[in-house]
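Colleague: Have a look; sequence and predicted model below, questions after that.
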Amino acid sequence: MAMALEDGSQAAGSSLAQDMKGLIGRYTDKTFDWDAFPASRDFPDLARCQMRYIGGGGSPKVNDPATLPAGKFTFSMVHQPPGKFAASHSHEVVEHFLILEGVLTVGWVWGDEVIEAKLAPGDLVLNKLGRPHGFRNDGVEPVLMQITVGSGKPQPPVYVCHPRDKGIEAARRFGAGAGPDKIIPFNPDSSDFRQRELAQYLVRYRDRVPVWHKAGFASMTYIGEQAAPPQHYRMEMIHLSKGAGIKAYSRDVEDVYFVLDGTVTVGWEENGKTVEQRLGTRDLIFNPAGRAHYFRNDGPADARFTMVVGSPAPETVAFTAA
């Protein structure tokens, strides 16, 4: 019989337990990096910091020993103080912003015109491959967001309006012209093709309809069918009722759990051995391809976590209650 260790893992298989610990990113073990983005140096208006969990996440610091190696995607958090902005740029892959705290203004760029949308906690925008975009904190509190880039080794961003080239005021507008009609508020009901394009990639938390599974949890799709279109990966938000749990499953690609609130117990199985670790708020675990794993809520309250899967294909796992 497996004997519980003080850290919550199971003693059946020290190698498996060490492997599991090595693929967990603990929020309390990490530090925000205020020098993650070299293009922001010497520009106080661009100040923001990054906490890396998986890969560089848009930062060139891909060899950070405190960061897990990336597979199909990167995973990080970014903190942006009030009044600061990120200059408009594009990527060769998709990336998403999931707002955890504060209100973020995101701008998508078409020439000298920009459509701006405000995102509240729980909202997401999937920035389309090649679409120039920037973001700004117009609020009174800091913004904290989770960012995923759809490649393990993304190329450096291509800036379209950086203050070193166009000046601070133009860059703050993401390159929009000075006229009042050059910055257009987001309107999902508009017939403008640009508005319609952005509307496909912007997901409101308030509009998500939970799907309750017989295994005792609810899922809300953010990137996938009937949500933002998946291209490199997909993502769901999981609401796990207290006392609920599922039997082990495996995939042919990795998946990642990132706890938003509450606690989640995660287990790995191999050759009849089981190890477990409990994750707290803003802890993350990387579950490798082929690894049998499960989740359970042993806490006193319901928990929420995001699940990012390294494939755009629809879900094939049939989750079964434990």
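Modeller: In hand now; what should we look at?
Colleague: from here on, contacts and neighbour counts on C-alpha atoms
Modeller: Noted.
Colleague: who touches the closest residue to residue 142 other than its chain neighbours in this structure?
Modeller: Distances taken as CA to CA, 6 or more residues apart in numbering place residue 81 nearest to residue 142, at 4.5 Å, with adjacent residues excluded. Residue 81 is in contact with 47-48, 137, 141-143, counting by CA atoms under 8 Å, 6 or more residues apart in numbering.
Colleague: are any of these buried, and which?
Modeller: By neighbour count, with 16 or more other CA atoms under 10 Å, the contacts of residue 81 hold 47-48, 137, 142-143 as buried.
Colleague: Relative to residue 153, which of these is nearest.
Modeller: Nearest to residue 153 among these, counting by CA to CA, is residue 48 at 21.2 Å.
Colleague: distance of that closest one from residue 137?
Modeller: 10 Å (CA to CA, to the nearest Å).
Colleague: The contacts of residue 81 in strands, which ones?
Modeller: Counting by DSSP state E, these place residue 143 in strands.
Colleague: another one to put next to it:
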Amino acid sequence: MTTNKDVEKVQVNPKDVYERLVRRQDVPVNWDAFPDIKKGTFRYMGTLASTDKSIPPNLTESDISFGIIEAGPGPQSQLHDHEIEEIFIPLDGLWEVSWGPNGEEKVTIGPLDLISVPPNILRAFANVGASTARLMVIQSSATPNAGAGLFEDPTRLTNVTDKNN
């Protein structure tokens, strides 16, 4: 078991934390991040939905990715998996998260509920509400190969099914 004594302490100048500030007005919506469904992605940090560094903000020095998806009613992803943990927290609306070999396990979550899908579990999500809603997404790794890079090359989506839940 790792203890606090085992973790190497990183020396950071407190003033450097300002460089890690991301203001909402500096986060443009990316409507082209996903090839399968039309949805807006706000990427605050990490590589969520894209490894393209031209999409600001470019705050990638982290062990997590964080973003918000905005979408109308309907399926927002195909059944797929990642080598990372993925956490979903609705900011508004109702979202259905499904998982399992055929997406047979399902739960509907509402504002500020949370579900964490472990690595290597097939998952999908859908806005099951009546209007546009936002879903916060946190991924346990900011490295492109762990999640985001999959969506830039559809041929790497080996575990995607044809079924949208």
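Modeller: It's in. The shown structure was predicted, so the numbers you read here are calculated from the model rather than taken from an experiment.
Colleague: what about the residue nearest to residue 142 of structure 1, distance to residue 165 of structure 1?
Modeller: 23 Å.
Colleague: Next: residue 72 of structure 1.
Modeller: If you measure residue 72 of structure 1 against residue 165 of structure 1 using CA to CA, the figure is 33 Å.
Colleague: Compare the contacts of residue 81 of structure 1 with structure 2 and list the overlap.
Modeller: Contacts conserved in structure 2 for the contacts of residue 81 of structure 1, counting by both residues aligned by TM-score structural alignment, their matches' CA atoms under 8 Å: 48, 137, 141-143.
Colleague: With distance to residue 106 of structure 1 added, can I get the residues you listed in JSON lines?
Modeller: Listed next are these as JSON lines, based on distance: CA to CA, whole Å:
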{"residue": "48", "distance to residue 106 of structure 1": "15"}
{"residue": "137", "distance to residue 106 of structure 1": "9"}
{"residue": "141", "distance to residue 106 of structure 1": "16"}
{"residue": "142", "distance to residue 106 of structure 1": "15"}
{"residue": "143", "distance to residue 106 of structure 1": "12"}
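Colleague: and stretch 131-142 of structure 2, which stretch of structure 1?
Modeller: Taken onto structure 1 by TM-score structural alignment, stretch 131-142 of structure 2 occupies residues 141-152 there.
Colleague: can you list contacts of that stretch?
Modeller: 55, 57-58, 70-82, 93-104, 137, 232-233.
Colleague: Could you do stretch 150-165 of structure 2 as well?
Modeller: 33-35, 49-51, 75, 77-81, 98, 103, 122, 124-126, 144.
Colleague: just the buried members of those?
Modeller: 33-34, 49-51, 75, 77-81, 98, 103, 122, 124-126, 144.
Colleague: which residues sit against stretch 38-48 of structure 2?
Modeller: 22, 27-33, 49, 56-72, 76, 139, 141-144, 147-148.
Colleague: Show me the helices in the stretch 101-250 of structure 1, by range?
Modeller: For the stretch 101-250 of structure 1, the helices defined by DSSP state H, counting those that start in this stretch cover 163-166, 168-172, 193-201.
Colleague: sorry, back to before: identify the farthest-apart pair in the contacts of residue 81 of structure 1.
Modeller: 47 and 141 (14.5 Å).
Colleague: So for the residue most central in space within structure 2, what's the nearest residue that isn't a sequence neighbour?
Modeller: For structure 2, the residue nearest the mean C-alpha position is residue 137 (3.8 Å; CA atoms, centre = their mean). Nearest non-adjacent residue to residue 137 of structure 2, counting by CA to CA, 6+ apart: residue 88, 4.9 Å away.
Colleague: Map that neighbour onto structure 1.
Modeller: Under TM-score structural alignment, residue 88 of structure 2 pairs with residue 97 in structure 1.
Colleague: so its match touches residue 128, yeah?
Modeller: No - Residue 97 of structure 1 is beyond contact range of residue 128, at 11.6 Å (criterion: CA atoms under 8 Å).
Colleague: Confirm the match of residue 88 of structure 2 sits in a helix?
Modeller: No - applying DSSP: H, G, I helix; E, B strand; the rest coil, one finds residue 97 of structure 1 to be strand, outside a helix.
Colleague: Fine by me, thanks again.
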